[in-house]
Each structure stands twice: as C-alpha cells, then as structure tokens.
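**Q** Provided below for reference: sequence and predicted model.
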Amino acid sequence: MFFHPMDFLIIIAFGLSLWAQFRVKGTFNRWAEVQAMSGLTGYEAARRLLDANGLHDVPIEPVRGALTDHYDPINRVVRLSEPVYYESSIAAISVACHEVGHAIQHKVHYPMLVARHRIFPVVNIASGAAPFLLIAGFLFNATGLIGLGIIFFSVAVAFQLITLPVEFNASSRARDLMIAEGFITNDEERGVAKVLNAAALTYVAAALISLLELIKYIMIFTSSREE
C-alpha cells in the first residue's frame, strides 16, 4: 500500500489522540488532588445519583486500574476504578457521576445509546474482518474485497461516531445532576468541566482517526476503479 496524501492528516489526528490521552491523565491527576467541598467519595456520589434517579438496583463495583471506569449495560453495573471509588476529589466524583449518566441514559432509553447497543454485535464482527479484507484487497488488487472491507470498516466508524453524543450527553447529565444535588459548588464547576471535557476529547480524537482512514480507503478504492 503506497503512501497516500490522507496519511498526513491521519498522522496529525494520531498525534492529537496521543495528546488527548496525555491530557486526560494529566487533568485527572491534577483535579484528583483537589478535594470536593461536599466530602463525597466517587462511590457515595454515584450511589446518591443512582438512588435519586430510581436506580436503586444498580450496584457499584470497584475495579483495579486507573481510568478503567465504565457502565456495563448488560449486567447493569457501574464499575469505578479504585482511585475514583474511594477518593473524594473533584476528579473522582466527576468521573463517577459521568458513569451514572450512562446508567440514566440506559433507563430512559436515550436514542443514541440504544443505537450503539444495537450496532455493537455487528461491530465486533465487522471491526475484526475489515483489516483482513482491506489487506487482502490491496495485496491482490481485488476491488471487491476492498469494497467489502470499506463497508465493514464503515460500521466500526459509525459506532465511534455514535459514541460521541453518548459521551457528551452523559457528561452533560453528570454536570447538571451534580449541581442540582449540591455535590459541587459554583467554584468547583470549572474543575468538573475540565475533567469531563478532557475525557471526551479522547473519543473525538479516536473517531477522527477512524473517519480519516475511512475517507482514505474510499479515495483509494475510487481511484483504483477509475483506472
């Protein structure tokens, strides 16, 4: 596969992704040192939000690692990394409430989350098959395989694009609920916004890389057919 002009943009996007990952870790570590005025730990904040939204049956579990926090929609469990679960920092309660935002999305059947859940089984197959189809297509100059690989890869890109509004909406819900429940003061809103925005940027960067790669493959496919 020859070097394509789109590769320059992909390299830039990849650099943005690395910077975003560095930033989210740096931002989390910075605000992990700032204690929340409420004194709530990540677990306590998450538990209160879940209960306030009628999700008493959704458990919260600690998991090892850093920034491994997530909501499991299959088992309906909020899982918080140990630094988030046990600490009472701005970073901890921000991340914890963000994950509760996903649990609330699940409860109210937030359309984009529903779409992401429905496409997920297909994404697992498509994302695994796409690289092999594309590589085989380019090696053997088989436009049919390239085209099929592009279709499969498009499904994976669609999943990442759908993820963006899901993440932004969860963060928006988290900020609004934290304020409404009195978890943070007006002065602490800035820290919460920085933590959540930094995390969202990693999803934006990942989606951008995939989208540029998809455009590149489509351009190569189109030019090969013209030849």
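**A** Perfect, thanks for sending it. Numbers count the residues shown, from 1 in each chain.
**Q** okay, CA-based contacts and neighbour counts for the rest of this
**A** OK.
**Q** Please identify the helix or strand for residue 184.
**A** Here residue 184, judged by DSSP states H and E, is contained in no helix and no strand.
**Q** What of residue 141?
**A** Using DSSP H and E, residue 141 is not contained in any helix or strand.
**Q** Where do the helices of the chain begin and end?
**A** Along the chain, counting by DSSP state H, helices occupy 6-32, 42-52, 82-86, 90-108, 111-139, 143-180, 189-226.
**Q** which stretch among those helices comes nearest residue 73?
**A** helix 90-108 (7.2 Å; C-alpha to C-alpha).
**Q** Tell me how far the most centrally placed residue in the chain lies from residue 136.
**A** What sits nearest the mean C-alpha location of the chain, by C-alpha atoms, centre = their mean, is residue 203, with 4.7 Å. Distance of residue 203 to residue 136, computed by C-alpha to C-alpha, to the nearest Å: 29 Å.
**Q** let's bring in a second model and compare:
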Amino acid sequence: MNHLSFITAYIGYNSAWFLMILVAIVSFIVQWRFKSKFKHYSEVGLLSGLSGQEVAVKMLRAHGIFDVQVICVEGQLTDHYNPETKTVNLSQDVFYSRSVAAAAVAAHECGHAVQHAQAYAWLSFRSAMVPVINIASTLTQWTLLIGVMLLIFSHNPFVLAIGVAALALVTFFSFITLPVEFDASRRALAWLNNNYSIVQTTEEHEQAKDALWWAAMTYVVAALSSLATLLYYASFLFNRRN
C-alpha cells in the first residue's frame, strides 16, 4: 500500500468512526428527550378520563376491527402490535393510565392494527422481511468482529463480506420501518383529532402529537445508527483494495 492509499484508508476508517460517534450522541439526546416527554405527558391527565386500553378499544371499533385484542404486557415502553396474534400489546403504564401519553401510544399501536386490516403495503413488506431479518441479525453478531480480525491477520475478506451484507439487510429493514411508524402516528392523530370525546382540547392534541413525534425520532436515529455502523464495517472492505 503506497502513502496515498494509506492516507485514503486512514481517512475512510476515521470518517466512519466519527460518524458513528456523532450518531450515537444524537441518539442519546433523542432517547433522553423522548423519555422526558413521555414522562411529562404521562402526568397530564385526559379530560375524558379514558385509559389507554379504553382508547385502543374505541379506535379499533371505530375502524370496524373486532378480531384484535388489547392486552397488557410487562415492561416499560414495550408497547407494540403483533400482526401474527392480532393483539395490541400495551405496557402497564399505558394500559391503565388515563394520560395524554397513554392515549397517544395506544392510538399509535392501533394505527398498526388498522394498517394490517387495510393491507398497508409498507407493513406487509416489512412483515414479510422479518424471518430474513432475524437470520441476518444473528449473522451480524458473529461475523462482523470475526470478519475484521480475519481481514487484518489473514487478509481474508469473505467472513466480513457476509457480515456487511447481513448488516445491510438489517439497515434496510430499519429504514423500511420508518414509513410504517410515521403512517401509524398519522392515523392515530387523525383519529384523535376527529374524536373530541377522547382528546377534548387543542392542547391535548398538540401534546399527543409532540409525544408521537419524539417517539418517531427514536426510529429515525436507530436507522441512522444502523447506517453508520454499516458504513464503518464496509470501510474495512473498501479500503483494503487501496
């Protein structure tokens, strides 16, 4: 490797490393901000007095969905919709709470149920990718570090190439998740805005909107973090050619 190639490789590695650190800092800030917002809005009671579970049931019924159950699950921020079991899973803090945050999260998860019922293309595509992504995620855990070591000591890029390819799939999946999450929030806010018996004031609606916006930002930074990690490991492959 000549001096110019060495400098190019050095810049490539360090640029990718700097990007990873930058994204990690932004991710920390966004996560902190989201948790802070969620905690604040969890203390703001709904004037309607409805619980997260009641909001979820009302939204499902309003969209003609009667085959989806709303259940309570353990943990914090573990809320999700499971298309396989057709269940809206709400954490205890959301299921029983009668707050703005609980209403927003419950409506968002029901937004996924509505997507499923209406065969929303992005959700269908994302769901179809899950089995492949599970395999790819397992591969990345073993192949990236081992691949880098093999590349350094034996100049064999094969294992690392497999790891980078698997990570590329995981990264692609994280970006596919974004339109699914944004659309679910859009559906949730539209429904809440049209149902004054649930979110009764403009202030409550704006608070719900703010909570869901910060929740969406956590998915954005997660996707960017995955991309930064991909570029970092890919830089080992690209720069070995110099």
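**A** Thanks, I have it. Everything numeric here is computed off the predicted structure, so don't read it as measured data.
**Q** tm score of chain vs chain?
**A** Once superposed, chain against chain, the TM-score is 0.94 (TM-score structural alignment, normalised by the length of the first structure); 225 aligned residues with a C-alpha RMSD of 1.4 Å.
**Q** and the helices of the first structure, which is most packed in?
**A** Mean neighbours per residue, mean count of other C-alpha atoms under 10 Å, is largest over the helices of the first structure for helix 90-108, with a mean of 25.
**Q** and that helix, how far from the second structure on average?
**A** Helix 90-108 of the first structure differs from its equivalent in the second structure by a mean of 0.5 Å after superposition (mean C-alpha distance after the TM-score superposition for the first structure).
**Q** Give the aligned range of that helix in the second structure.
**A** Using TM-score structural alignment, the residues of the second structure aligned to helix 90-108 of the first structure are 100-118.
**Q** ok, residue 83 of the second structure - how many residues close by?
**A** Counted with other C-alpha atoms under 10 Å, the neighbours of residue 83 of the second structure add up to 17.
**Q** With residue 114 of the second structure as the reference, measure out to it.
**A** From residue 83 of the second structure to residue 114 of the second structure the distance is 11 Å (C-alpha to C-alpha).
**Q** what does residue 30 of the second structure give?
**A** For residue 30 of the second structure relative to residue 114 of the second structure (C-alpha to C-alpha), the value is 28 Å.
**Q** cool, and residue 183 of the second structure?
**A** Taking C-alpha to C-alpha, one finds residue 183 of the second structure at 10 Å from residue 114 of the second structure.
**Q** you'd agree residue 177 of the first structure is up against residue 49?
**A** Yes - assessed by C-alpha atoms under 8 Å, residue 177 of the first structure is found in contact with residue 49 at 7.5 Å.
**Q** For stretch 11-26 of the first structure, which outside residues touch it?
**A** 195, 198-199, 201-202, 205-206, 208-209 (C-alpha atoms under 8 Å, 6 or more residues apart in numbering).
**Q** what about 10 Å?
**A** 7-10, 27, 29-30, 32, 66-67, 194-210, 212 (C-alpha atoms under 10 Å, 6 or more residues apart in numbering).
**Q** before we move on, back to that, so what sits against both of residue 183 and residue 114 of the second structure?
**A** Common neighbours of residue 183 of the second structure and residue 114 (C-alpha under 10 Å, 6+ apart) are 108, 120.
**Q** Which residues are in contact with residue 193 of the first structure?
**A** With C-alpha under 10 Å, 6+ apart, residue 193 of the first structure has these contacts: 91, 94, 171-172, 175, 199.
**Q** Could you verify my assumption that residue 217 of the second structure touches residue 178?
**A** Yes - the criterion here is C-alpha atoms under 10 Å, and residue 217 of the second structure meets it with residue 178 at 9.3 Å.
**Q** list the residues that contact both of these two?
**A** Joint contacts of residue 217 of the second structure and residue 178 (C-alpha under 10 Å, 6+ apart) are residue 223.
**Q** Report the two of the contacts of residue 193 of the first structure separated the most.
**A** Spatially, the most separated pair among the contacts of residue 193 of the first structure is 91 and 172, at 15.4 Å (C-alpha to C-alpha).
**Q** ok, residue 145 of the second structure touching residue 161?
**A** No - using C-alpha under 10 Å, residue 145 of the second structure makes no contact with residue 161, being 11.4 Å away.
**Q** Mind listing the shared neighbours of the two?
**A** 151, 233.
**Q** before we move on, the earlier item: common neighbours of residue 177 and residue 49 of the first structure, please.
**A** With C-alpha under 10 Å, 6+ apart as the test, residue 177 of the first structure and residue 49 both reach 97, 101, 183.
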